[in-house]
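A.B. asks: just a sequence and a predicted model for now, questions to come.
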Amino acid sequence: MVTIKGPALFLAQFIGDKAPFNSLQSICQWAAGLGFKGIQIPTTDPRFINLQKAAESKDYADEIKGIVNESGLEITELSTHLQGQLVAVNPVYNELFDGFAPAEYRNNPSARTEWAINQLKFAAKASQNLGLNAHATFSGAFVWPMVYPWPQRPAGLVDDAFTELAKRWTPILNTFDECGIDLCYEIHAGEDLHDGITYEMFLEKVNNHPRACLLYDPSHFILQCLDYLEYIDIYHERIKMFHVKDAEFNPSGRQGVYGGYQNWVDRAGRFRSLGDGQVDFKSIFSKMAQYDFPGWAVLEWECALKHPEDGAREGAEFIKNHIIRVTDKVFDDFAASGIDASLNKKILGL
């Protein structure tokens, strides 16, 4: 059995222009001071990592790793959520998602897609140079605007979308395979991969590619009313990353899953700091231990109410207290009678 590593922190929601959140060294020192043991690094801010340089220079990757290690931390994984989103974009979102790409690729969807695909390939090599074994991303989405079938979707539309999605991701998955890295899709609203069924549809299209793995985040399933514990039972062999994030869903006579176009604080479903929502983390950590989850428990802080620094401080302790140090002995060994083949046959009447 394997003990989950952690606690770790995803830096995306904490990076800013003021110390200690404006450099890799200072944010690592801050995180270590809160009790975190690892950090997950987003790859869109060159103050923290230059993704292409990390892919092309082992010396530079070692330098980044050294800065993190000096604070007593490890790099858990890199993240290309924003770049992954741009691998597949429905035209209705072109202007909204253009902000995820450098200025020179905006208003040019084909060039933006090519840039995003190259970013993912850089991420595979950078992860290899850093000695990592998993990577976090989004799938992007062609048919999310048609998630509710009204008006009726044209026949074959969804199949065509997933065929193209697989066509774009297969070369990326092959690059990750060459580098020995699991590519983990965060199953998330707004993505074509947003639940188990859509993941299975994609997996079929990429011929069950061994590197097409999962980032498990139960908060998104609370908001979908999906059984997030059975999900682990079904997909545990593909789950290679874990975001520890809480959420709550409180439907009323006025709104439910769709949220009525309200902002986060006024939605029936909203993300919360660890321990303030409805996710059953005791059961989740038990299942992760049961299935020998090989990775890190990484806090992703998102909350409509609480200050992020309080969420981080409380979250480090929350994760630490939920990690199960797995046993190396069977609890009823004290009553074992030993192996006796003749006794076994006697008991069985053989």
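C.D. replies: In hand now; what should we look at?

A.B. asks: drop to CA atoms for contacts and neighbour counts, all remaining ones
C.D. replies: Will do.

A.B. asks: enumerate every residue touching Met242.
C.D. replies: Not quite, residue 242 is Phe, not Met. By C-alpha atoms under 8 Å, 6 or more residues apart in numbering, the contact list for Phe242 reads Leu215, Tyr216, Asp217, Gly295, Trp296, Ala297, Val298.

A.B. asks: just among the residues you listed, which is most surrounded?
C.D. replies: Val298 (29 neighbours; other C-alpha atoms under 10 Å).

A.B. asks: quick one: residues in contact with the helix or strand harbouring that one.
C.D. replies: Element membership for Val298 (DSSP states H and E) is strand 296-299. Outside of strand 296-299, the residues within contact range by C-alpha under 8 Å, 6+ apart are 4-10, 39-40, 76, 241-245, 312, 315-316, 319.

A.B. asks: can we see that at 10 Å?
C.D. replies: Strand 296-299 is contacted from outside by 3-11, 36-40, 76-77, 217, 240-246, 273-274, 285, 288, 311-312, 315-316, 318-320, 322-323, using C-alpha atoms under 10 Å, 6 or more residues apart in numbering.

A.B. asks: try this one side by side with the last:
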Amino acid sequence: MKTIKGPAIFLAQFAGDAEPFNGLHSIARWAAGHGYKGVQLPSWDGRLFDLRRAAESQDYCDEVRGTLGEAGMELTELSTHLQGQLVAVHPAYDLAFDGFAAPEVRGNAAARQEWAVEQMKLAARASQRLGLAAHATFSGALAWPYAYPWPQRPAGLIETAFDELARRWRPILDAFDAAGVDVCYEIHPGEDLFDGTTFEMFLQRVGDHPRCNILYDPSHFVLQQLDYLAFIDIYHPRIRAFHAKDAEFNPTGRQGVYSGYAPWAERAGRFRSLGDGQVDFGAVFSKLSQHGYDGWAVLEWECCIKDSEQGAAEGAPFIASHIIRVADCAFDDFAASGVDEAANRTMLGLAR
């Protein structure tokens, strides 16, 4: 068993053009003021971070770590959720996702994918320079439009999609392996890796790659009614990153899991601030600790009701109160009798 690190906060939902959210120095001090000890950086946000510069310059990486250190903060992971999404995009989503890419490759799916792959490889080198062990991302999706089996899917459609997804990601995984960094895919509806079955399909196709791992976020399992605690028991060897995000699922006579056309506040499945939803975080932290997860617990704030500033302020103490300092001895050691192997054999009737 190991003790989880935290609390930390993912800055993607907080970065902005106004102080203190428009620069790394100021946003780090803001996060520290709320009690956070680490930050997860969105690598695409130039107000906070320069990915290419980080990949090429150790001095810049030392500067980033120094800026965070001045605020008493650590860097937990880099995130490439937007770039990872663009590694694989079904044509139905071309226009919707085009805005994630650099302006010069928008409108050109092939150039956009090439740019995304390069971004991922830059992230591998940057993570190595920054001394990070894990990286947070999305897998992208080719098969997602066919998630619901109507109309009937042609034989081999999903297999072909996952074969291609693995082909695109294998060189990226190799680049992260060379950098000594785990790729942690957030298991998330809208991605081809949205549950345990799809992760296994992908893992098999990348040859059980040692860098193919999981960013665990229970909120996405609540919304699709997957057992988020059993998931930890099954996949804990591959869980290398953790978003602490809450959610609730309240089906009615009008809507259930497929309620995404309604506004967020009116859906059966809704994201909530920590402590306001239905996730049993006591059990989540217990299972992760029991199975030896020693990475960071990172707040990802998304809530359809509560203000982000309040969510951030409440998130740090919530996470801190759930982190378990694991025991270094057994609770019943006081009653140890000191019996040796010979005595054990005698007790079992095995002595001769």
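C.D. replies: Everything's here; your move. Quantities reported herein were computed from a predicted structural model and do not represent experimental measurements.

A.B. asks: inside helices: which ones of the contacts of strand 296-299 of structure 1?
C.D. replies: Judged by DSSP state H, helices contain the following of the contacts of strand 296-299 of structure 1: Phe285, Met288, Gly311, Ala312, Gly315, Ala316, Phe318, Ile319, Lys320, His322.

A.B. asks: redo those residues as a markdown table? Include neighbour count and distance to Pro171 of structure 1.
C.D. replies: A markdown table is the format used below for these (neighbours: other C-alpha atoms under 10 Å; distance: C-alpha to C-alpha, whole Å):
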| residue | neighbour count | distance to Pro171 of structure 1 |
| --- | --- | --- |
| Phe285 | 19 | 34 |
| Met288 | 24 | 30 |
| Gly311 | 22 | 38 |
| Ala312 | 25 | 37 |
| Gly315 | 28 | 37 |
| Ala316 | 23 | 37 |
| Phe318 | 18 | 39 |
| Ile319 | 23 | 36 |
| Lys320 | 17 | 38 |
| His322 | 17 | 38 |
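
A.B. asks: for Gly269 of structure 1, state which of those is nearest.
C.D. replies: Gly311 (18.5 Å; C-alpha to C-alpha).

A.B. asks: could you find the closest non-adjacent residue to the closest one?
C.D. replies: Distances taken as C-alpha to C-alpha, 6 or more residues apart in numbering put Ser273 closest to Gly311 of structure 1, at 5.5 Å, once the chain neighbours are dropped.

A.B. asks: what packs against the helix or strand where Ala116 of structure 2 lies?
C.D. replies: Using DSSP H and E, Ala116 of structure 2 maps to helix 109-129. Helices and strands touching helix 109-129 of structure 2, by 3 or more C-alpha pairs under 10 Å, 6 or more residues apart in numbering; DSSP states H and E, are helix 51-56, helix 58-70, strand 74-80, helix 81-85, helix 94-98, strand 134-137, helix 157-179, strand 182-186.

A.B. asks: distance to Ala110 of structure 2 and mean neighbour count for those - can I get that in CSV?
C.D. replies: Shown next, in CSV, are these (distance: least, C-alpha to C-alpha, whole Å; neighbours: other C-alpha atoms under 10 Å):
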stretch, distance to Ala110 of structure 2, mean neighbour count
helix 51-56, 21, 19
helix 58-70, 31, 17
strand 74-80, 19, 24
helix 81-85, 14, 23
helix 94-98, 11, 15
strand 134-137, 20, 25
helix 157-179, 12, 18
strand 182-186, 23, 26
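
A.B. asks: so can I have CSV of those showing distance to Phe331 of structure 2?
C.D. replies: Shown next, in CSV, are these (distance: least, C-alpha to C-alpha, whole Å):
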stretch, distance to Phe331 of structure 2
helix 51-56, 47
helix 58-70, 37
strand 74-80, 32
helix 81-85, 42
helix 94-98, 53
strand 134-137, 33
helix 157-179, 40
strand 182-186, 35
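
A.B. asks: now for the spatially most central residue of structure 1: which residues touch it?
C.D. replies: Residue closest to the mean C-alpha point of structure 1, counted by C-alpha atoms, centre = their mean, is Leu215 at 3.5 Å. Shown in contact with Leu215 of structure 1 (C-alpha under 10 Å, 6+ apart): 134-138, 183-188, 238-243.

A.B. asks: for Thr163 of structure 1, same thing?
C.D. replies: By C-alpha under 10 Å, 6+ apart, the residues touching Thr163 of structure 1 are Leu157, Met201, Phe202, Glu204, Lys205, Val206.

A.B. asks: go ahead and confirm the first one touches Val143.
C.D. replies: Right, the one you point to is Leu157 of structure 1. Yes - applying C-alpha atoms under 10 Å, one finds Leu157 of structure 1 in contact with Val143, separated by 8.1 Å.

A.B. asks: ok, and the closest non-adjacent residue to Ile187 of structure 2?
C.D. replies: Nearest residue to Ile187 of structure 2, sequence neighbours excluded (C-alpha to C-alpha, 6+ apart): Phe194, at 4.6 Å.

A.B. asks: ok, the one you found to Ala343 of structure 2 distance?
C.D. replies: In this view, Phe194 of structure 2 and Ala343 of structure 2 are 53 Å apart by C-alpha to C-alpha, to the nearest Å.

A.B. asks: which of the two has more residues huddled nearby?
C.D. replies: Phe194 (21 against 13).

A.B. asks: before we move on, which element is Ile232 of structure 1 in?
C.D. replies: Judged by DSSP H and E, Ile232 of structure 1 forms part of helix 228-235.

A.B. asks: and that helix, how far from structure 2 on average?
C.D. replies: Superposing on structure 2 and averaging over aligned pairs (mean C-alpha distance after the TM-score superposition for structure 1), helix 228-235 of structure 1 comes out at 0.3 Å.

A.B. asks: just to revisit the earlier point, helix/strand/coil for the residue nearest to the centre of structure 1?
C.D. replies: strand (DSSP: H, G, I helix; E, B strand; the rest coil).
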